[in-house]
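In: need coordinates for the below:
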Amino acid sequence: MLINNDRGQSTDLVDLVKALERSVTPMGLRFQDIYHSYADTSALRGITLEAKDGEILCLLGRSGCGKSTLLNLAAGILPVQAGSIALGGTPLASQQHNPPPEKRSVGLVFQDSALFPHLTVAQNIGFGLRDRPSRQAVVNDLLEQIGLSGLGERFPHTLSGGQQQRVAVARALAPAPQVLLMDEPFASIDISLRRQLREETRRLVKARDCATILVTHDPEEALEIADRIAVMEEGRITQCGTGRELHAEPASLFVGLMAGSGAVLSATRMNGIAKTRFGRFEAQDLSFFTPPRNDEPVDILIRPHCAALQNDPSGLRITDVRHTGRSQIVTLDDMDSDSLLLELDPEPVWFPGDRVLIRTNGKPWPAFTC
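Out: Predicted coordinates:
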């Protein structure tokens, strides 16, 4: 049934038109077939990726995989060598067109906050609003949102590291950019404050409608703050999805480790049996994401709390046990004294010297061809 609004339009029809408009008009920040090199070193190899309006997208990967390079291309710090970047459906940068950072509707937050030391907190936040009549109101509103009301006349060096980074985020958001770019923003913050700062930043950013891209090498950080995660390896996007999707169906061993950590067992599969130095495992114990052939080496990922131990007098020897309260971290040695660390449930309690076999605890372990 169609219901007319005040202007005589059907609300169902209005909603449909808006949905169609969104579907045909690309929004957010989009990278299309991006390549980039430093001298003879290839940093990015055909990156196509989109951060949607209102979304926090994390680029997750080891140092040197190309995360910061991609961010710097969007910011205008580096010129686009090949491919293109669009913002809100409008071309932003390409090989032929590379506007400087100040000509882009982009907010930047760096690892070290990069605040202007000679400006007050309020002046830092309002730096991009110099000529706006609403400047003071915007600054005061942001000071309140980051919990620093009354500290506007202080200088950056009088603030803690966490407070400085809050100011850096507020400064980047003050001009209402279409996209916010954050490069390892919490790496220099004391570990005890990182989670709180991540939560505050997510709340602050999600209150806007800008696309946000955050670079990190910390899987926990990505899983806690991001709507979607793009895992990068050697200049490529290995997989992009929600934390739940990456955990449930990782495209590679690296993605599996990034989305949930764990111990890795090297194995050879023969007639449905995976043979490792720490035991033999049946096919039903494993979940292969790429079908292996006989004699083909595979890597088995044993995630925390996904294994159980069984007493066996001729089994592996436990050499160390640590109790965290939430789990036991058990070290096992094989006959050649190679070690394997497993994170297990806190019960039953194991002790150094126990002899055991490794078993699944009901869920198959992810396995990948090498």
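
In: from here on, contacts and neighbour counts on C-alpha atoms
Out: OK.

In: gap between stretch 133-152 and the chain center?
Out: Offset of stretch 133-152 from its chain centre (Cα atoms, centre = their mean, to the nearest Å): 29 Å.

In: center of the protein - which residue?
Out: Ala222 (3.1 Å; Cα atoms, centre = their mean).

In: leaving out sequence neighbours, find the closest residue to Thr268.
Out: Pro297 (4.6 Å; Cα to Cα, 6 or more residues apart in numbering).

In: longest helix of the protein?
Out: helix 191-206 (DSSP state H).

In: list the helices and strands that helix packs on?
Out: Judged by 3 or more Cα pairs under 8 Å, 6 or more residues apart in numbering; DSSP states H and E, helix 191-206 is in contact with helix 161-173, helix 219-225.

In: how about the shortest one: buried residues?
Out: Pointing back at helix 219-225 there. By 16 or more other Cα atoms under 10 Å, the buried positions in helix 219-225 come out as 219, 221-223, 225.

In: what does stretch 343-356 give?
Out: 343-345, 350, 354-356.

In: out of these, who's nearest Leu148?
Out: The shortest approach to Leu148 among the buried residues of stretch 343-356 belongs to Glu343, at 40.7 Å (Cα to Cα).

In: you'd agree Leu173 is up against Leu180?
Out: Yes. If you go by Cα atoms under 8 Å, Leu173 and Leu180 touch, sitting 7.4 Å apart.

In: overlap of the contact sets of the two?
Out: Gly107 (Cα atoms under 8 Å, 6 or more residues apart in numbering).

In: show me what counts as buried in the longest strand anywhere in the chain.
Out: Using DSSP state E, we find that the single longest strand of the chain is strand 307-323. For strand 307-323, burial by neighbour count (16+ other Cα under 10 Å) applies to 307-309, 315-321.

In: quick one: residues in contact with it.
Out: With contact meaning Cα under 8 Å, 6+ apart, strand 307-323 is reached by 278, 328-335, 342, 344, 346, 350-361.

In: please apply the same query to stretch 352-367.
Out: Residues contacting stretch 352-367 (Cα under 8 Å, 6+ apart): 253, 256, 278-279, 284-289, 298-303, 306-321.

In: run the last query once more with 6 Å
Out: Stretch 352-367 has contacts (Cα atoms under 6 Å, 6 or more residues apart in numbering) with 285-288, 299-302, 306-313, 315-320.

In: same deal with stretch 333-343?
Out: 304-305, 316-317, 328-332.

In: okay, and which of these map to strands?
Out: 316-317, 328-332.

In: where exactly do the helices run in this structure?
Out: Using DSSP H, the helices found in the chain span residues 11-24, 67-75, 121-125, 135-145, 161-173, 191-206, 219-225, 243-248, 253-258.

In: indicate which one of those is closest to Lys52.
Out: Nearest to Lys52, of the helices of the chain and by Cα to Cα, is helix 11-24 at 11.2 Å.

In: next up, for comparison:
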Amino acid sequence: MSTELEVHNLWHEFKSNKNNNWVLKDINFTLKAGELIGLLGPSGCGKTTLLRLIAGFEKPKCGLIKRNGQIISNNHYLLSPERRQIGMVFQDYALFPHLNVWDNVCFGINKNEKSIKRAKWLLNLLDIYEFKNRYPHELSGGQSQRVALARALAPGTSLVLLDEPFCSLDVEVRSRLRSELSSVLKSCSASAILVTHDPHEALAICDRVAVLRSGEIQQYSTPFEMVLNPSNDFIGQFVLQKNILPIQYIDDSCSTCIGKLSVPSDMSISSKSVCMFDQNAIRIKPCLNGLFTVISKEYRINHYVYTVINESLKLKSEMSLDTSLSIGDKCKVEAIHEKNFLVLPQNIKCKF
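Out: Model (predicted):
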């Protein structure tokens, strides 16, 4: 499989100063032909900036970007966006309000027979042909997003950049478009990079996911590998929605605020080690002298998710619907002995 895009040692900042406030730090990844890659991370981590660098809207301070083996960006050279043959779908769709659907999709393409045929095919593929004479203000959010995707693919580009394309859509439309995206890209023989802050979205549809935090890639792997072997506690907490518990090594044993961990004797842990576990691996019980306090209670159809806090430590617990704890109640947290707990970064499976 050929390589569509390569990003090597990419660094970027908006204002050069002595403090070196890097927005992106040493970014490295590749995109293979036909792949859908997710750029996942919290707000402000550099996802959209990286997308803008790939699109050619910004010049990197250091490093380079290659497309099909050719350099398109480095700190001395910037191939203009219109010459990169990269499609872009913006968060707010960015449709031209004075043009109808057909003219929006055909904007910027050669009006030859082949291009017109492709544009019609895309409108049919995305199920928006019947709206070709409508204007953007006459479209729903889902329809507008389909038009934006058709416009990005119309020139025959083999790479599309999607900047949080589903974030403003309702749950049902979002789910439907998300599930259709891979098949649409495959039909067009296109690769794509999807920016999102939604871990479920990234893990559900992407072939590989790059997780960013403060401008650095924390892990770049398949969703399966990420779930099986998270690289650090940030992946566990942000991506996998797990609980993270600090570990203290006291009197030759691994202690936590909810009990002692049974770590194999031939394994060693460090002062930076943490314990990661599912929300259903602990239970909470009312206790007047408990270390924890309930701060939230969320209804999830067949169970509640409680959030409890002890000083700055927050834990989440899935509890049955007959649980009577309320917000503000004192409680204790107990580990369920049958459940597995993972010590990171050593990846040691253990129990309480």
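
In: got a TM-score for the pair?
Out: Taking TM-score structural alignment, normalised by the length of the second structure as the basis, the two superposed chains have a TM-score of 0.84; 334 aligned residues with a Cα RMSD of 2.8 Å.

In: sorry, back to before: quick one: map the residue nearest to the centre of the first structure onto the second structure.
Out: When the second structure is aligned by TM-score structural alignment, the residue opposite Ala222 of the first structure is Ala202.

In: let me see the contact set for that match.
Out: The contact partners of Ala202 of the second structure, taken as Cα under 6 Å, 6+ apart, are Gly38.

In: gap between it and Thr307 of the second structure?
Out: 25 Å (Cα to Cα, to the nearest Å).

In: among the buried residues of stretch 343-356 of the first structure, which are located in strands?
Out: Those of these lying in strands (DSSP E): 343-344, 355-356.

In: just flag the most distant two among these.
Out: Glu343 and Arg355 (16.8 Å).

In: now check the second structure for the residue matching Glu233 of the first structure.
Out: Match for Glu233 of the first structure (TM-score structural alignment): Arg213.

In: neighbours of its match, how many?
Out: Neighbour count of Arg213 of the second structure, defined by other Cα atoms under 10 Å: 20.

In: neighbours of Cys58 of the first structure, just the number please.
Out: Counted with other Cα under 10 Å, Cys58 of the first structure comes out at 28.

In: return the residue of the second structure aligned against it.
Out: That one, Cys58 of the first structure, aligns with Gly38 by TM-score structural alignment.

In: hang on, that match packs against Ala192?
Out: No. Using Cα atoms under 6 Å, Gly38 of the second structure makes no contact with Ala192, being 8.5 Å away.

In: thinking again about what came up before, need the buried residues of helix 219-225 of the first structure in TSV with distance to Ala43 of the first structure, can you?
Out: Output for the buried residues of helix 219-225 of the first structure, formatted as TSV (distance: Cα to Cα, whole Å):
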residue	distance to Ala43 of the first structure
Pro219	21
Glu221	24
Ala222	22
Leu223	25
Ile225	26
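
In: quick check, nearest of the residues you listed to Ala267 of the first structure?
Out: Using Cα to Cα, the buried residues of helix 219-225 of the first structure come closest to Ala267 of the first structure at Pro219, 25.6 Å.

In: ok, and the closest non-adjacent residue to the closest one?
Out: Distance criterion Cα to Cα, 6+ apart; nearest residue to Pro219 of the first structure, sequence neighbours excluded, is Met258 at 5.4 Å.

In: okay, now the one you found: neighbour count?
Out: When neighbours are counted by other Cα under 10 Å, Met258 of the first structure comes out with 24.

In: for the aligned residue in the second structure for it, give its distance to Arg283 of the second structure.
Out: Mapped onto the second structure by TM-score structural alignment, Met258 of the first structure lines up with Phe238. The gap separating Phe238 of the second structure from Arg283 of the second structure is 21 Å, by Cα to Cα.

In: kindly report the same for Ser140 of the second structure.
Out: Ser140 of the second structure is 44 Å from Arg283 of the second structure, by Cα to Cα.

In: so Asp278 of the second structure makes contact with Ile244?
Out: No. Look at Asp278 of the second structure against Ile244 with Cα under 6 Å: they stay out of range, at 9.2 Å.

In: how deep is the aligned partner of Val167 of the first structure in the second structure tucked in, by neighbour count?
Out: Aligning on TM-score structural alignment places Val167 of the first structure opposite Val147 in the second structure. Residues within reach of Val147 of the second structure, counting by other Cα under 10 Å, total 29.

In: kindly report the same for Lys117 of the second structure.
Out: 12.

In: what's the match for it in the first structure?
Out: Checking TM-score structural alignment: Lys117 of the second structure goes with Ala137.

In: swap in Ala192 of the second structure?
Out: Match for Ala192 of the second structure (TM-score structural alignment): Thr212.

In: so how far is Ser134 of the first structure from that match?
Out: On the measure of Cα to Cα, Thr212 of the first structure and Ser134 of the first structure end up 24 Å apart.

In: more neighbours, these two?
Out: Neighbours around Thr212 of the first structure and Ser134, counted as other Cα under 10 Å, are more numerous at Thr212. The numbers are 29 against 10.

In: so what's the more buried one up against?
Out: Counted by Cα under 6 Å, 6+ apart, Thr212 of the first structure has contacts 56, 179-181.

In: out of those, grab the one that's most surrounded.
Out: Neighbour max across the contacts of Thr212 of the first structure (other Cα under 10 Å) = Val179, 29 neighbours.

In: that residue touches Val106, doesn't it?
Out: Yes. Contact criterion Cα under 6 Å: Val179 of the first structure and Val106 qualify, at 5.1 Å.

In: returning to what we had before: quick check, nearest of the buried residues of stretch 343-356 of the first structure to Leu49 of the first structure?
Out: Using Cα to Cα, Glu343 comes nearest to Leu49 of the first structure of those, at 34.6 Å.

In: state the distance from the alignment partner in the second structure of the closest one to Gln85 of the second structure.
Out: Aligned counterpart of Glu343 of the first structure in the second structure: Glu318 (TM-score structural alignment). According to Cα to Cα, Glu318 of the second structure stands 48 Å off from Gln85 of the second structure.

In: cool, and Gly142 of the second structure?
Out: 25 Å.

In: which residue packs closest to the equivalent of Asn74 of the second structure over in the first structure, ignoring adjacent ones?
Out: Under the alignment (TM-score structural alignment), Asn74 of the second structure maps onto Ser94 of the first structure. Closest residue to Ser94 of the first structure in three dimensions, ignoring its sequence neighbours and counting by Cα to Cα, 6+ apart: Ser84, at 4.5 Å.

In: contacting residues around that neighbour?
Out: 32, 93-94.

In: who wins for neighbours among these?
Out: Neighbour count (other Cα under 10 Å) singles out Ala93 as the most crowded of the contacts of Ser84 of the first structure, with 24 neighbours.
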